[in-house]
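Q: Can you look at this prediction? I've put the sequence above it.
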Amino acid sequence: MKLNVLLVRFLVWRMKYISNNNFTLILSGIVGLVAGLAAVTLKESVHYIQAVLNKYIYTSGFDFLYLFYPLAGIVLTMVVAKYVLKEKLGHGITQILFVISKRSSIVKRSMMYSRMLTSAITVGFGGSVGLEAPIVVTGSAIGSNLAQLTHLNYKKRTLLIACGASGAISAIFNSPIAGVIFAIEVILTDVTINKFIPILLSSVTGSLVSLALLGDDLLFSFKLKDPFLAEHVHYYIFLGIACGIVSVHFTRLTYVIERLIKKVTNDWSRAVVGGIGVALIVLTFPPIYGEGYATIKQLLNGNDDIIFNNSLIYEGTDKTLVIIMLLFAILVVKPVASALTIGSGGSGGIFAPSLFMGGIAGYLFAKTVNFVLPITISTSNFTLVAMCGVMSGVLHAPLTAIFLIAEITGGYELFVPLMLVSAISFITISYFEKHSLYTKSLIEKGDLIQHDKDRQVLSLMKVNKIIESDLLTIKYDAKLEDMIKLIKKSKRNIFPVLNYDGGLEGIITLDDIREKMFDEEARKKIIVKEVMQLPPAEVHPDDSMQTVMNKFEVTQAWNLPVIDEGQYIGFLSKSRIFNAYRNKLINQDKE
């Protein structure tokens, strides 16, 4: 109680002495700080779990113990999510986008820690997913809840969600520019200078926290060794097309596998089936174990023997050909492992898998070119550029991909090929898939509307909030004379006609009875049912406002009844909807 009193006093003081814009800037710095701390905590927690598990493998002498770790991690994550946190996991960034679109940017308080806990277990035990999406969810939840605590409106809550996402990405990769662009490209749909500055502050703060606590111990980093050669530009063009195709493969196969695994309705069975599936894939292709950054780093350094570690596949006489075939096989099955990990109950994101797929694709491309043609192209450069290309395609975030790879390589020498491959990959996947993995399911369900202000505002309106229930009703077998009494009391010109079970039989307007109501003999003889008319359409309380407006447009009516399971609830009027729409529009445009 004392805390609430102190909070109220602080907010009153704040309103007197600190402007809304300045207060938002202060909060954005706080969100970036906390998101940065959360990112560092998650990364260190995962590394600690991995170190403990690897130590146990070393002391036990059982090299293939790691095959059982993903299964244990998925089952443990499912137990924690279902029985402790009581949450459904899935794709975290998709959930954040849904909250912004349909929940007024109000993120549950538990999401400030739930994704950190569950993803630490899943990834620490070798689940084939990444940490980036969970930490973005954590940062976004921190931003939303801080905004709720300080009683900020929808616009500011959404802005602080973006600040949290920006700070999280910036901290986990030490890439402040990529953090800003990710927040703008993926989380927000429209940006003004008032939004850009807080996101920038949050990103810088998150990066500083990471540098102060981790130094050079980043999630992924690499120093360029080879220069970009303009005479290889045509190879980069082909690489861009290849990255687009890999992105399509990743996106579509992920959807297919997640749908299949979710057909196993029992949570325990689904977790076991998914865990066993991941274990079998890891048994055949060990590089798929975990996030995969260690494998990519080895490939960047030219050590492709890493893909044979703990593998059942041996190098053979023609090592290069075996490596090419093995890398291609990894590209094919990696989406299966990631989708099984998430779909069966694990916690993680597709950020790291898309970078891993890109790294494998780029190294495979360069290795194949060097093997087939009498030329040598840089395997490290093509690996890095392809990471950008696949990430651009899968996430539909080309600018984020470009600046992320540029920042984690410590320079902009590859900027031209990064831009070229990112653009070509994005164009290629856009031909087959118009939406990213994050947004596709939401857009198909109508839960996310992009680049359409009218539909965005309508999506925020709920039928049950604007139902008019003050209309006076009359029974279908009443006399017209009884209705005259209602007309004297009512301020409306429409009257619902009900049966004795509460169902709607029809409606009567003053125009329907205007001539008869002044005929005293007719009033005593005519029954209401004889003069009522059927409504041109009915509305259900769960209908979207877009559906409701379509019904109004088709029927050209000004009023439509709301019916729920045969029971009359009330009426919707165009005038009430227009008024609510206007208020929503005004509130949305407030800064």
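A: In hand now; what should we look at?

Q: contacts, neighbours, all on C-alpha from now
A: OK.

Q: which residue is nearest the middle of this structure?
A: Thr94 (1.7 Å; CA atoms, centre = their mean).

Q: Contact partners for that one?
A: 438-439, 442 (CA atoms under 8 Å, 6 or more residues apart in numbering).

Q: Ok, Glu132 next?
A: By CA under 8 Å, 6+ apart, the neighbours of Glu132 are 168-169, 172, 348-349, 351-352.

Q: I'd like to know which of those are buried.
A: Among the contacts of Glu132, those scoring as buried are 168-169, 172, 348-349, 351-352 (criterion: 16 or more other CA atoms under 10 Å).

Q: Which residue of this protein lies farthest from its centroid?
A: Glu521 (66.7 Å).

Q: What is the helix or strand where it lies packed up against?
A: Using DSSP states H and E, the element containing Glu521 is helix 520-525. Contacts defined by 3 or more CA pairs under 8 Å, 6 or more residues apart in numbering; DSSP states H and E place helix 520-525 against helix 480-489.

Q: ok, second structure coming up, stack it against the first:
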Amino acid sequence: MKPTRPNFDRFRHKLASIDALPQLTLLGLVCGIVTAVIIALFRELITILSSLFLHGLPEGAYQQLTWAHRIILPFIGSILLIGIALTIRSKFRPVGVVHLIERLDWHQGRLKTGNFLHQFFAGAIAIASGHSIGREGPAVHLGAAASSLLGQCMRLPNNSLRILVACGTASAISAAFNTPVAGVIFALEVLMVEYSVAGFLPVMLASVSAAALTQLMYGTEPAFAVPSIAVSLLDELPMVILIGFVMGIISTVYCRLIIFFNKRTKTFTVTTRLMLAAGITSLLAIPAPEIMGVGYGTITELLNGSHIPVLLITLLACKLLATSASVGMGVPGGLIGPTLFLGAVGGALTATLVSAIPGFTTGSTGFHVMVGMSAMLGAVLQAPLTALVTVVELTKNPSLLFPALLAIVVAALTSTLLLRQHSIFELILDCWGYDRASNPVHRALNRMGISSLVNKSYVELDRWQSAQDIQDKLREQPEWLLVSDEGRPKALMPVMALGPFFEQEKGLSLGEDDELIDLLGVPAVRYDVCSLNNRASVYEAWELMKGKQIDALYVTDLIRRQEIRTVGIVTRESLQRYYRV
């Protein structure tokens, strides 16, 4: 009697299919809780380090430091970052959202523990020491990596790992900013670049569970304290369009500066790049200390008052250079926070300059700040839904939907059509030598695990067999023979391809019962084979067949350490027939 499959093996096998919604939803809940805990630990680490670097001042209060301290602090952070970078292996240095996209698109979402630990500690040091970066990039990497590592420890198929990465990403955004809807949209619009029920529901549950746990620990207050704003939307339409146009231009300058620093310093050592980034940030922090760190306090001030144009221009120019240098030179932080900062300053500056023109009046400065944040984020990420929902959730101001939507459209059109600018993540990937162009068929193939398509109607035989042994094996009526030589499968033969040697009623007549037959020498159709792990996706199987120029694979599973079993076979014809590729 055949032994029954253990329950967890059944769970893994079900995840390989395209309709594993209940299993994925359960995993999404687990990922949301795990990610919320990880992000809470990350936030606490930043708070502890900030208290050390800021000598007891509140987190983000860099403007209260003397100019000498503002110069020294980024260098201290860079020295610590250099120490970490030189201690770890080079393969563990890449971190952030771009690294995550690269692992998702070319490595099936299999992230590594070394990069996770590097991001956790280096990201906290970089943020606390005043580098002009945000915390969302590290948060996204940490959430996605925690979920991916959880799936890898459970030996889940690669197609489900991709969903877990999306769950971790959404949970991280949700936990870091208390924006559960924006987390879902970011994961699907920026990372996965696809929408499906199997992807939506687990990601939504992960985001909600992370938000619930985070609100339990930190409360439900929005990230920015926004005053009551009453504006006439029709009167403000010209200003909204103007802000969108200006943000399209600023976003293009911002993206091109990042790529400029990235390309110009690509051949520099890690030490040179991080020290140069510290030097630029330190110098710019002398006239504009608000550019240091995440800068959410400055955004709140912009939302609540009027400002001097000269100060706003200084903030805008210094933040542009400081963040572009930090991100472009590889400081392990994010760029969404600085992007919101630039949008806030740009929106306030545009409104302030227009209001100075005789005969022109503008409404609330806080309204223009929020519109600028939305437009800037949408143009930089080329993700309009993410930008729209993020700012609305951050400010808890639903009346922003219509004007923000219009500003995002204008900014995106300005940057893409007028200035030929792409998403910042795509630009950085291009600098790394990756092209994110993806065939929709490939995405479909990635959503299913190969173990859901394996054919188990086969028998394994050594190359040299007696006629009687072959006949005994064929009593199981298999479709295929998997022929091994020197302990490894070498070829796959269809039983019916034995042709004239196969007789339906009399069995095999290959010779005398004690005569050994060479199955690799028998005139018959044979396919060369190689192995594929049962956690692979169907797309990986298809690419392996193309790369090796073979037409069949045997799928294996690791039972225990060093013990591997064959669980089935897959042919090119079966994949073509199923997907009509």
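A: Sure thing, it's come through. Keep in mind that this is a model prediction, so the values were computed, not measured.

Q: re earlier: TSV for the contacts of Glu132 of the first structure, including secondary structure?
A: Shown next, in TSV, are those (DSSP: H, G, I helix; E, B strand; the rest coil):
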residue	secondary structure
Ala168	helix
Ile169	helix
Ile172	helix
Gly348	coil
Gly349	strand
Phe351	helix
Ala352	helix
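
Q: just these now: which is nearest Thr400 of the first structure?
A: Ile169 (10.3 Å; CA to CA).

Q: quick one, strands of the first structure?
A: Per DSSP state E, the first structure carries strands over the ranges 474-475, 494-498, 504-509, 559-564, 567-573.

Q: Reformat those strands as a markdown table; add distance to Phe415 of the first structure and mean neighbour count.
A: Output for these, formatted as a markdown table (distance: least, CA to CA, whole Å; neighbours: other CA atoms under 10 Å):
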| stretch | distance to Phe415 of the first structure | mean neighbour count |
| --- | --- | --- |
| strand 474-475 | 73 | 20 |
| strand 494-498 | 67 | 22 |
| strand 504-509 | 66 | 20 |
| strand 559-564 | 57 | 20 |
| strand 567-573 | 55 | 20 |
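
Q: any chance of those in TSV, plus distance to Tyr66 of the first structure?
A: Formatted as TSV, the strands of the first structure follow (distance: least, CA to CA, whole Å):
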stretch	distance to Tyr66 of the first structure
strand 474-475	72
strand 494-498	68
strand 504-509	64
strand 559-564	54
strand 567-573	59
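
Q: Out of the ones you listed, the one nearest Ala183 of the first structure is which?
A: strand 567-573 (37.9 Å).

Q: Which neighbouring elements make contact with that closest one?
A: Against strand 567-573 of the first structure (3+ CA pairs under 8 Å, 6+ apart) you get strand 559-564.

Q: Please determine how far the nearest residue to Ile494 of the first structure once chain neighbours are set aside is located from Gly244 of the first structure.
A: Excluding its sequence neighbours, the residue lying closest to Ile494 of the first structure (CA to CA, 6 or more residues apart in numbering) is Thr509, at 4.4 Å. To Gly244 of the first structure, Thr509 of the first structure is 60 Å away according to CA to CA, to the nearest Å.

Q: How about Ala337 of the first structure?
A: 20 Å.

Q: hmm, back to that, how about the helix holding Glu521 of the first structure, aligned to which bit of the second structure?
A: The aligned range for helix 520-525 of the first structure in the second structure is empty, by TM-score structural alignment.

Q: Work out the gap between that helix and the centre of the chain.
A: Chain-centre distance of helix 520-525 of the first structure: 64 Å, with CA atoms, centre = their mean, to the nearest Å.

Q: Give me the neighbour count for Ile199 of the first structure.
A: Ile199 of the first structure is flanked by 32 other residues according to other CA atoms under 10 Å.

Q: same thing with Thr41 of the first structure?
A: So Thr41 of the first structure, with other CA under 10 Å, has 16 neighbours.

Q: same deal with Phe64 of the first structure?
A: 12.

Q: Can you give me the distance of it to Ala279 of the first structure?
A: On the measure of CA to CA, Phe64 of the first structure and Ala279 of the first structure end up 10 Å apart.

Q: got it, and Val416 of the first structure?
A: 40 Å.

Q: okay, these two: which has more neighbours?
A: Ala279 (24 against 15).

Q: contacting residues around the more buried one?
A: Contacts of Ala279 of the first structure by CA under 8 Å, 6+ apart are 67-68, 70-71.
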